[in-house]
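> sharing a sequence plus its predicted fold:
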Amino acid sequence: MEIEQRTNAGARLVPGEGAAGAATMRAAVQHRYGPPSVLAVSQVGRPEPGPGDVLVRVGAAAVHPGDYFVMTGEPFLLRLAFGLRRPRHGIPGRDLAGVVAAVGKDVTAFRVGDQVFGWSTAGSLAEYACVPADTLVSVPANLSVVDAAAVPTSALAALQALRRIANVQPGQAVLVTGASGGVGSFAVQIAQAFGAEVTGVCSTRNVDLVRSLGADHVVDYTTTDFTRTEKRYDVILDNVEAQPLAAVRRALTPTGVLIPNSGRGGRWLGPLGRIVTARVLSGVTRQHLKPFVSVEKRQDLLTLADLLTSGQVRSVIDRTYPLDEAADALRYVGAGHTRGKVVITI
């Protein structure tokens, strides 16, 4: 049934009023790949939690470039995972924060009324989302629901890149490109928390923002090319990939780590060509070129919650949009010039 395809995987529809005898909710829905105009807010079936699930009344949901790519279906390589002809799940979005509305019979970690944040595997731009309990953690007391929704995907990518992939150590020199963006704004703060000497690369209008996040040095890319300075870095997290790999490698120490992380590339294969090149080069040089894919780990989300609670990390919110303007939010994200995160309030 159409309505079942729009609900979260593994969830059942709640009996009650609405279409086909099911309770309904408002959600941003797309039936085909395409530009933001394919999104429309409509009534769809409301899910019911399975034994290990939590039904979250969504208060806010962040969107990021990955959501834009999935919505458009480009690069086409993505469709192998998300549906060849149309999106397998018609509700976009992954990150969310909200209040527990119901729990499955096997869930003991959360109770109705708890504030939580985490990931939805089948869409977060909706009034309700049914989420496995092990993909959620409690919202720190010092965070708003909007700030919490901004965290999961982008902050997790930054944490895993710097800790798991690069193994950043105190005193190391770390450079972050796209330092004012979603991943970059978190990466600057996390690298600082790890004791690194942090350089952020951004445009002129974002210099003060990146400095306020704790960057020791800020490079304005409109006036300075970091690959042509004398400075060498132990770790480069390249969230923009505007420079050729050969140029970026010049800015690395002889045994430094380069993490390409923009996700952009050609219409068909996206960043795959650059990833393959990086892997090949890494086998013939002492430098380490390490493209990666972040993995949703609850323990890492708990680590981020601790960093947020202590004030070492904070969310940077560029804009908020109501659910009815979800298409505008994704259009803005797709333009590629966000300062921090874009969040949809529901």
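That came through, no problem.

> hey, let's count contacts and neighbours off CA atoms from now on
Fine.

> my understanding was that residue 210 contacts residue 185; is that so?
Yes: the criterion here is Cα atoms under 8 Å, and residue 210 meets it with residue 185 at 7.2 Å.

> give me the common contacts of the two.
Residues touching both residue 210 and residue 185 (Cα atoms under 8 Å, 6 or more residues apart in numbering) are residue 179.

> tell me the buried residues in stretch 107-125?
By neighbour count on 16 or more other Cα atoms under 10 Å, the buried set for stretch 107-125 is 107, 110, 115-125.

> and it, how far from the chain's centre?
17 Å (Cα atoms, centre = their mean, to the nearest Å).

> and for stretch 306-313?
That offset, for stretch 306-313, works out to 18 Å (Cα atoms, centre = their mean).

> now stretch 243-261
How far stretch 243-261 lies from its chain's middle: 23 Å, per Cα atoms, centre = their mean.

> likewise for stretch 209-229?
Chain-centre distance of stretch 209-229: 23 Å, with Cα atoms, centre = their mean.

> ends of that stretch, what's the gap?
End-to-end distance of stretch 209-229 (Cα to Cα, to the nearest Å): 23 Å.

> who touches that stretch?
179-180, 185, 188-189, 192, 197-204, 207, 247-251.

> let's see that with 6 Å instead.
Contacting residues not belonging to stretch 209-229 are listed as 180, 189, 198, 199, 200, 201, 202, 203, 204, 247, 248, 251 [Cα atoms under 6 Å, 6 or more residues apart in numbering].

> restricted to buried residues, select those residues in ChimeraX.
Buried members of the contacts of stretch 209-229, defined by 16+ other Cα under 10 Å, are picked up in ChimeraX with:
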select :180,189,198,199,200,201,202,203,248,251
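
> where do the strands of the stretch 51-200 of the chain begin and end?
Along the stretch 51-200 of the chain, counting by DSSP state E, counting those that start in this stretch, strands occupy 53-63, 95-103, 115-119, 128-132, 136-138, 173-177, 197-202.

> this structure: helices as residue ranges?
In the chain, the helices defined using DSSP state H lie at 2-5, 65-72, 79-82, 145-149, 152-159, 182-193, 207-212, 245-250, 272-282, 298-310, 326-334.

> and residue 250, how many neighbours?
Residues lying near residue 250 (other Cα atoms under 10 Å) number 17.

> relative to residue 243, how far out is it?
11 Å.

> what of residue 13?
From residue 13 over to residue 243 the distance is 49 Å, taken as Cα to Cα.

> same check, this time on residue 237
Distance from residue 237 to residue 243, by Cα to Cα: 13 Å.

> measure the nearest residue to residue 145 once chain neighbours are set aside to residue 115 for me?
Excluding the flanking residues, the one nearest residue 145 by Cα to Cα, 6 or more residues apart in numbering is residue 97, at 5.7 Å. Residue 97 sits 7 Å away from residue 115, going by Cα to Cα.

> also residue 226?
For residue 226 relative to residue 115 (Cα to Cα), the value is 42 Å.

> what's the neighbour count on residue 282?
If we define neighbours as other Cα under 10 Å, then residue 282 has 16 of them.

> want to compare, so here's the second one:
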Amino acid sequence: MRAVVQDRYGTPDVLAPADLGTPAPGAGQVLVRVRAASVNYADWLFLTGTPYLLRLAAGPRRPKNPVRGTDLAGVVEAVGPGVTGVRAGDEVLGQGEGTFAEYALARADHLVAKPANLTFEQAAALPMAGLTALHGLRAAKAAAGDRVLVNGAAGGVGSFAVQLARHRGCVVTAVCGGSDELLRSVGVDDVIDYRTRDFTREDARYDVILDNVGNHSPTALCRVLTRRGTLLPNSGRGGRWLGSLPRIVRGAVTSPLVGRRIKVYVSTPNPADLAELVALAEAGAVVPLVGRTYPLERVADALAHVGAGHARGKVVVTT
């Protein structure tokens, strides 16, 4: 099968096309013929091997799994022992292993049926970014009437977060580069261009801030929270050794001092939440905003675009 592999950590230059054997599904696994796979910032981190802390799991000197990619949408090719409810020929979406390839393995409980009214590109855009946004708003207990600000609203997680917040009845402010009509088209109440306005120096106060960028200190962000407000740090950017962990720790120390809550949450895939997200997308309440698509042979370009930090919507690789 065609795939794009890396034999060492580094820039997108370390990626190369390769012909690999098609994997066989084991117990509880499904083999998917990948039609589309979206790029997440996590893929960039595992490509570069930074922060170094993640190499404890990914491999100290070189990646254990040479194929990047987690999100996928495609057609079931085969199922392993013990798999029920999924069969060859089904169109599915979810998360797997090494999805920047023609075929990928996935746990059966990490997949759900793809709605007919979503393209494979839209379906592949949903899982990681959509679940991260869903779990963040749930952790903050965002409710109707709450004022929610999403920093980095035009990216993958941000574009889902603003829509999910509006679906909950929140008043949503999006922070991004430029006056983004696309975000207004999905229900955002206000758009702040970070190049001309610094929301941390304005008078507005927010009940929830989802920070996907990490370009403001926790203290500055807490200043524009309401007294019972919640800050959700979701930036993977940071130092080469520990990433954003020191910033989160400093924020946790700051939180009680300024009387605000900093909520650190972990988003893990599960079929119930993925099915909820897909149902919202099928009903049109959430629209996966696909910014750019690349063929499999240009995975390096796709990762470079995401790694630069200015991707709008989701970046998707097609096979």
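Thanks, I have the structure now. Just so you know, these numbers come straight off a predicted model, no measurement behind them.

> nearest to residue 343 of structure 1, out of the helices of structure 1?
Shortest separation from residue 343 of structure 1 across the helices of structure 1 is recorded for helix 145-149, at 6.7 Å, computed as Cα to Cα.

> count of residues packed around the residue mapped onto residue 193 of structure 2 from structure 1?
Using TM-score structural alignment, the equivalent of residue 193 of structure 2 in structure 1 is residue 220. Neighbour count for residue 220 of structure 1, taken as other Cα under 10 Å: 16.

> out of residue 237 and residue 243 of structure 1, which sits in the more crowded spot?
residue 237 (29 against 13).

> what lines up with that one in structure 2?
Using TM-score structural alignment, residue 237 of structure 1 pairs with residue 210 in structure 2.

> what's the distance between the aligned residue in structure 1 for residue 106 of structure 2 and residue 297 of structure 1?
Alignment note: residue 106 of structure 2 maps to residue 131 in structure 1; criterion TM-score structural alignment. To residue 297 of structure 1, residue 131 of structure 1 is 14 Å away according to Cα to Cα.

> ok, these two, which is more surrounded?
Between residue 131 of structure 1 and residue 297, residue 131 has the larger neighbour count (other Cα under 10 Å), namely 29 against 15.

> residue contacts, the more buried one?
Residues near residue 131 of structure 1 by Cα under 6 Å, 6+ apart: 53, 54, 120.

> residues near residue 181 of structure 2, how many?
Other residues lying near residue 181 of structure 2 total 10 when counted by other Cα under 10 Å.

> what separation do you get for it and residue 213 of structure 2?
Look at residue 181 of structure 2 and residue 213 of structure 2: by Cα to Cα, they are 20 Å apart.

> same question for residue 131 of structure 2.
18 Å.

> ok, residue 249 of structure 2 next?
17 Å.

> quick one, which of the two is more surrounded?
residue 213 (20 against 14).

> give the contact list for that one.
152, 235.

> now with 7 Å?
151, 152, 235 (Cα atoms under 7 Å, 6 or more residues apart in numbering).

> quick one: which of those residues is nearest residue 56 of structure 2?
Lowest distance from residue 56 of structure 2 to the contacts of residue 213 of structure 2 (Cα to Cα) belongs to residue 235, with 19.9 Å.

> quick one: map that closest one onto structure 1.
The alignment partner of residue 235 of structure 2 in structure 1, by TM-score structural alignment, is residue 262.

> how much space between that match and residue 306 of structure 1?
According to Cα to Cα, residue 262 of structure 1 and residue 306 of structure 1 sit 27 Å apart.

> who has more neighbours, the two?
residue 262 (20 against 14).

> tell me the counterpart of residue 130 of structure 2 in structure 1.
By TM-score structural alignment, residue 130 of structure 2 lines up with residue 155.

> now residue 121 of structure 2
Taking TM-score structural alignment, residue 121 of structure 2 has residue 146 as its aligned residue in structure 1.

> then residue 66 of structure 2?
Checking with TM-score structural alignment, residue 66 of structure 2 has residue 90 as its match.

> before we move on, what about residue 13 of structure 2?
Under TM-score structural alignment, residue 13 of structure 2 pairs with residue 37 in structure 1.

> any idea what sits nearest its match, other than its immediate chain neighbours?
residue 327 is the one closest to residue 37 of structure 1 (Cα to Cα, 6+ apart), at 6.3 Å.

> residue contacts, the match of residue 130 of structure 2?
Residue 155 of structure 1 neighbours (Cα under 7 Å, 6+ apart): 183, 186.

> can you count the residues close to the counterpart of residue 99 of structure 1 in structure 2?
Aligned counterpart of residue 99 of structure 1 in structure 2: residue 75 (TM-score structural alignment). Neighbourhood size, residue 75 of structure 2 [other Cα under 10 Å]: 22.

> contacting residues for residue 75 of structure 2?
Contacts of residue 75 of structure 2 by Cα under 7 Å, 6+ apart are 32, 33, 34, 89, 90, 91, 92.

> could those residues go into TSV alongside distance to residue 8 of structure 2?
Below are those laid out as TSV (distance: Cα to Cα, whole Å):
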residue	distance to residue 8 of structure 2
32	26
33	26
34	24
89	35
90	35
91	33
92	31
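
> list just the nearest of those to residue 304 of structure 2.
Nearest to residue 304 of structure 2 among the contacts of residue 75 of structure 2, with distances taken as Cα to Cα, is residue 34, at 21.3 Å.

> show me what that closest one aligns to in structure 1.
Under the alignment by TM-score structural alignment, residue 34 of structure 2 pairs with residue 58 in structure 1.

> the residue nearest to that match when sequence neighbours are not counted - how many residues pack around it?
Using Cα to Cα, 6+ apart and skipping the chain neighbours, the partner closest in space to residue 58 of structure 1 is residue 98 (4.4 Å). Residue crowding around residue 98 of structure 1 was assessed by other Cα under 10 Å; the count is 29.

> residue 98 of structure 1 reaches residue 57, doesn't it?
Yes: judged on Cα atoms under 7 Å, residue 98 of structure 1 makes contact with residue 57 at a distance of 5.5 Å.

> still on that earlier bit, distance of the match of residue 237 of structure 1 from residue 311 of structure 2?
The gap separating residue 210 of structure 2 from residue 311 of structure 2 is 18 Å, by Cα to Cα.

> quick one on the thing from earlier: quick check: the two most widely separated of the contacts of stretch 209-229 of structure 1?
Taking Cα to Cα as the measure, the contacts of stretch 209-229 of structure 1 span a maximum distance of 25.5 Å, between 189 and 247.

> check contacts around residue 129 of structure 2.
Counting by Cα under 7 Å, 6+ apart, the residues that residue 129 of structure 2 touches are 156, 157.
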